[in-house]
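Asker: Here is the input, now give the coordinates:
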Amino acid sequence: MFSAVKKSISAKPSFQEIQTNILAGLTVGVIALPLSMALAIASGVPPQHGLYTAMIAGIVIALCGGSKVNISGPTAAFVVILLPIVQQFGLGGLLLSGLMAGVILLLMGLGKLGKLIEIVPYPVTVGFTAGIGVVIATFQIKDFFGLEVAAGGEHYLEKLSHIAQALTSINWQETLIGALTLAVLLAWPRLKSKVPAHLAALLVGALIAWIMTQMVNGFSVATIGSRFHYELDGLLGSGIPPIMPSFEWPWNLPGADGQPIGMSFELVRELLPSAITIAILGALESLLCAVVADGMSGKKHNPNDELIGQGLGNMLVPLFGGIPATAAIARTAANVKAGGSMPLASVVHGLFILAGILLLAPLLSYIPMASMAALLLVVAWNMSEAKHFARTLKVAPRDDVLILVLCFALTVLFDMTIAVAVGMGLAAMLFIRRSISLTDARAVETNHQAYEVPESVVVYDINGPLFFGSAHKALKTIALVRPDVRVVILDMSEVTLLDMSAIVAMESIAQDLSSKKVALIINNLQPRMLLKLRRAGIRKRRGQVEYARTMDDSFALARRMTAQG
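Answerer: Predicted coordinates:
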């Protein structure tokens, strides 16, 4: 635990490495500043909460996590989970669910579950990330075109219907600024400039909107300053409060009705499914990001320490107004490309965000909402991984395609909680079915004369794991022995697993064979599984149940049993 902190303290980086990491942190800070605001707005909360997240999570998780180069903060993956929470439980409910998710992540890390997270099937991941991209893009239509959308509608189809009905209210001024911002976002990468595309696009959008407002009579667009307000020492302000985040318990913050949400078991119970989803998605995102970063940087992360760091960060962030955080792949990749190799880069990135809050708050208020919507449209497109989605549809087995489409549809039409639960459930069922097909029990043709055993001795070769899915299938044929059989030998040399369902099945077979006066010999079962059978009561009984280490020993026992019979 805290290995990243120990390594960062014990290591002695050169001045050049320190300088490079500081510059990398500043580069990532420039990228994260507008993205953090945009993702907070998309999640249904004022933009400063995204900045608080990037600042605090970026520092805490970098120092306590298992990756030296991961950059953590708000991400697009969380938007479809957080927005419904805000609508139903308000800011207080959102921050409380984030705190609960942090506890779950911490327990996952302490429980050494970092490796288990990596087994989530590819179709599940692609399905819900593509669905998230579609939902995010759909919800940006309102601000991009300046639509007057009717309030209400909890589900995607209802909101989509409201957006469609509002298309007649398109505002050409908002659309113009959104289109110009989107054009710069798409064209800027071709210039191969070191200035990030989204920073250039937002600057162009804000500058053109300000010039048009000054020069064209009646020209007006919604901005961060006009959309969001705050109260400071009894005075009302617009945009982002230029102060450091302050400590506050989440349950003292307002719920959906504007009153403090409070703390109760009922509230925790209602928020628990969302908290679990946040934790699972946060774990997936952070560990996937760490794997990508390892490939780019040549370093090795500790998955369990990374989960512990993510847990501590998400437990601390809500206490200062921050929304749930996880490692961000795009920002981490930018960090590695800029030369970031130590947690110092993420710390500098967090300090840059703090400086932006304190010094640039008035200027950030001029950013148009249409420009933020254009930025999120590009984020949604990149997240959707359309090429990977289409490729999976073409080349994946039918079962995987079904899981992909189902996870995508559930994410879009319902929510991430259902999509992740159903997707993981289907993937588990598919895995069990495929595992069952690998396990079998077949009668082996035995040269009875060579081994000097009578025809009344039969041998069954059992291969693969025996668990609740495969035990019945593999063992049911053993009970169907010929009337003349007197000894059954089970060659279990290749049995790799034995669970309680298999033990019960074995017990049933032993009893059934005993009732037919047929002896059972269990050959070469691994000692740890042999102990399980003995604890369950399947012990050696002379003439009924015997254990052997080799097939020669088994045939010798069979000869004695048939001779005695």
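Asker: going forward, measure contacts and count neighbours with C-alpha atoms only.
Answerer: Noted.
Asker: could you pull out the strands for the stretch 351-500 of the chain?
Answerer: With strands called from DSSP state E, counting those that start in this stretch, the stretch 351-500 of the chain shows them at 440-444, 457-463, 487-494.
Asker: most tightly surrounded among those strands?
Answerer: strand 487-494 (a mean of 22; mean count of other C-alpha atoms under 10 Å).
Asker: what angle do that strand and strand 457-463 make?
Answerer: In terms of direction (axes from the mean of the first three to the mean of the last three C-alpha atoms, to 10 degrees), strand 487-494 departs from strand 457-463 by 20 degrees.
Asker: Who are the packing partners of strand 487-494?
Answerer: strand 457-463, strand 519-523, helix 551-564 (3 or more C-alpha pairs under 8 Å, 6 or more residues apart in numbering; DSSP states H and E).
Asker: among the ones you listed, which is nearest Val126?
Answerer: strand 457-463 (33.8 Å; C-alpha to C-alpha).
Asker: Following up with a second sequence; could you model it the same way so I can compare the two?
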Amino acid sequence: MHVVQHFLGSLKFDVPAGLIVAIVALPLALGFGVTSGAGAASGMVTAIVAGIVAGLLGGSRYQVSGPTGAMVVVLFPIIAEVGMSGLLGVGVIAGALIIGFGILRLGKYVESIPWPVMEGFTLGIAVVIALQQLPLIFEVPRGEGTETFQVAWGTLENVGQTPLHFWPLGLVGATLSIKIGWSALRRRWTGLHHFPPSGVAVVVLSVLAWLIAAPVSTIGALPAAQLFTLNLQWPDLPWGTIVYAAFVVALLGALESLLSARVADAMVKRRDVELVEAYRPNRELIGQGFATMASSFVGGMPATGAIARTAVNVNAGARTRMATVFHAVVLWVFVVALGAIVAHIPTAVLAGVLLGASWRIANPASIVENLRTTWPSRLSYLTTAVVVVAVDLIWGVVIGIVVHAIASWGSSRRPR
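Answerer: Below you'll find the predicted structure:
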């Protein structure tokens, strides 16, 4: 009886929180799906399926899972190499690996990564997300290749070879302006906190672009009836290619999910000490592994815990994991009831949303703070960020850890 009363009493907090998170998650799910190369529909499937599965099975009461910027950074070159047909194999093996990490109780080791390395990892992700928006900003073909700088440079060459498209540039600028202006208004009028800046920008500019028939690319139709198509056809690709890609995805999924869950716990502790229930890292890994496998089987992508959406969930007052489940249900309703409207969202507006997200991820205040710390931390922070952008995420973390260990050892050996 007490459990039922607690559940019903929490709904008054969880339902509004889930609705707010869904409004924030909609443009991000669409944008990350488009940016990864999997498509907007795949991004939505990932947000819905992973939101429910990880929300119910994971080790955190507040974690919101779905497509994330970090995972998109990893998936873009993978999809470019193995195609969408290879995503099933990568997702299933990666999910199984993450479950294995949890069963072997490796969560505590993932959490032991030095904080400067994690900060540099986050900064590198922000830079890569921004570079990935170039084709949507200028509406030109994406550059060839799989490496971030190679693709970005090829895209800029395509920009120089075609007439400049001012409409998408204008929409990107307008999106950022609305996000900045609305954020400033929300600080003055608390009643506006229920309307996220990204959601306001997407609604206002999509309606405007539709009314004036702006010549810009749009998301296109999201066929609700075909969204969750069961995919059981194993890709005809070399095992080595699939396993390596899956291992990279699994490491990132474990890393980002545990970081997000840890941040959520810290936020809840600041909000209300009595509500703190420390997340369980190994159960979180198992839940995220099943979420990635389930998403991959129905046309989605590998998923992780999403720090931004998890933070919104906590700030919106969520009390239990039902807020995460409700956010996924609301997203499904959006697709079923509003799919024809969502199809008219310009891709340039999504690029503006993700540019804003990359700025928040980079966090200028955090950059300044990390550049003012001790020299070993500063060196490992910058090294990690550079390697993440120039090579890839996993090598960025590995080299960052090595540099941090060597620099810290050298610092301790210096005479005082």
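Asker: Mind putting the helices and strands packed on strand 487-494 of structure 1 into TSV with distance to Gly205 of structure 1?
Answerer: Listed next are those as TSV, based on distance: least, C-alpha to C-alpha, whole Å:
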stretch	distance to Gly205 of structure 1
strand 457-463	65
strand 519-523	76
helix 551-564	79
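Asker: Please identify the deepest-packed of the ones you listed.
Answerer: On a mean-neighbour basis (criterion: mean count of other C-alpha under 10 Å), the most buried of those is strand 519-523, at a mean of 24.
Asker: other SSEs contacting that strand?
Answerer: Using 3+ C-alpha pairs under 8 Å, 6+ apart, strand 519-523 of structure 1 is in contact with strand 487-494, helix 500-515, strand 545-548, helix 551-564.
Asker: Packing partners of the last one?
Answerer: Translated: helix 551-564 of structure 1. Using 3+ C-alpha pairs under 8 Å, 6+ apart, helix 551-564 of structure 1 sits against strand 487-494, strand 519-523, strand 545-548.
Asker: Throw those strands into JSON lines and include distance to Val45 of structure 1, thanks.
Answerer: Converted to JSON lines, these look like this (distance: least, C-alpha to C-alpha, whole Å):
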{"stretch": "strand 487-494", "distance to Val45 of structure 1": "57"}
{"stretch": "strand 519-523", "distance to Val45 of structure 1": "64"}
{"stretch": "strand 545-548", "distance to Val45 of structure 1": "67"}
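Asker: All the helices of the stretch 301-416 of structure 2, residue numbers only.
Answerer: 307-315, 322-342, 347-362, 364-371, 375-390, 393-413 (DSSP state H, counting those that start in this stretch).
Asker: Pull the contacting residues for Leu180 of structure 1.
Answerer: By C-alpha atoms under 8 Å, 6 or more residues apart in numbering, the contact set of Leu180 of structure 1 is 204-205.
Asker: mind redoing it with 7 Å?
Answerer: By C-alpha atoms under 7 Å, 6 or more residues apart in numbering, the contact set of Leu180 of structure 1 is Gly205.
Asker: From Trp359 of structure 2, how far out is the aligned partner of it in structure 2?
Answerer: Under the alignment (TM-score structural alignment), Leu180 of structure 1 pairs with Ala174 of structure 2. The spacing between Ala174 of structure 2 and Trp359 of structure 2, counted by C-alpha to C-alpha, to the nearest Å, is 16 Å.
Asker: Compare the strands of the stretch 351-500 of structure 1 and give me the one nearest Gly25 of structure 1.
Answerer: strand 487-494 (53.2 Å).
Asker: Tell me the residues of structure 2 aligned with the closest one.
Answerer: Under TM-score structural alignment, there's no match for strand 487-494 of structure 1.
Asker: Can you tell me how far the alignment partner in structure 1 of Leu56 of structure 2 is from Leu235 of structure 1?
Answerer: If you follow Leu56 of structure 2 across to structure 1 using TM-score structural alignment, you land on Leu63. Per C-alpha to C-alpha, Leu63 of structure 1 is found 37 Å from Leu235 of structure 1.
Asker: The two: which has the busier surroundings?
Answerer: Higher neighbour count among Leu63 of structure 1 and Leu235: Leu63, with 25 against 7, using other C-alpha atoms under 10 Å.
Asker: Now do the contacts for the more buried one.
Answerer: 4-5, 343.
Asker: same question, Gly69 of structure 2
Answerer: Gly69 of structure 2 neighbours (C-alpha under 7 Å, 6+ apart): 32, 129.
Asker: The alignment partner in structure 1 of it and Val134 of structure 1, how far apart?
Answerer: Aligning on TM-score structural alignment places Gly69 of structure 2 opposite Ala76 in structure 1. Going from Ala76 of structure 1 to Val134 of structure 1 by C-alpha to C-alpha gives 11 Å.
Asker: Alright, calling it a day.
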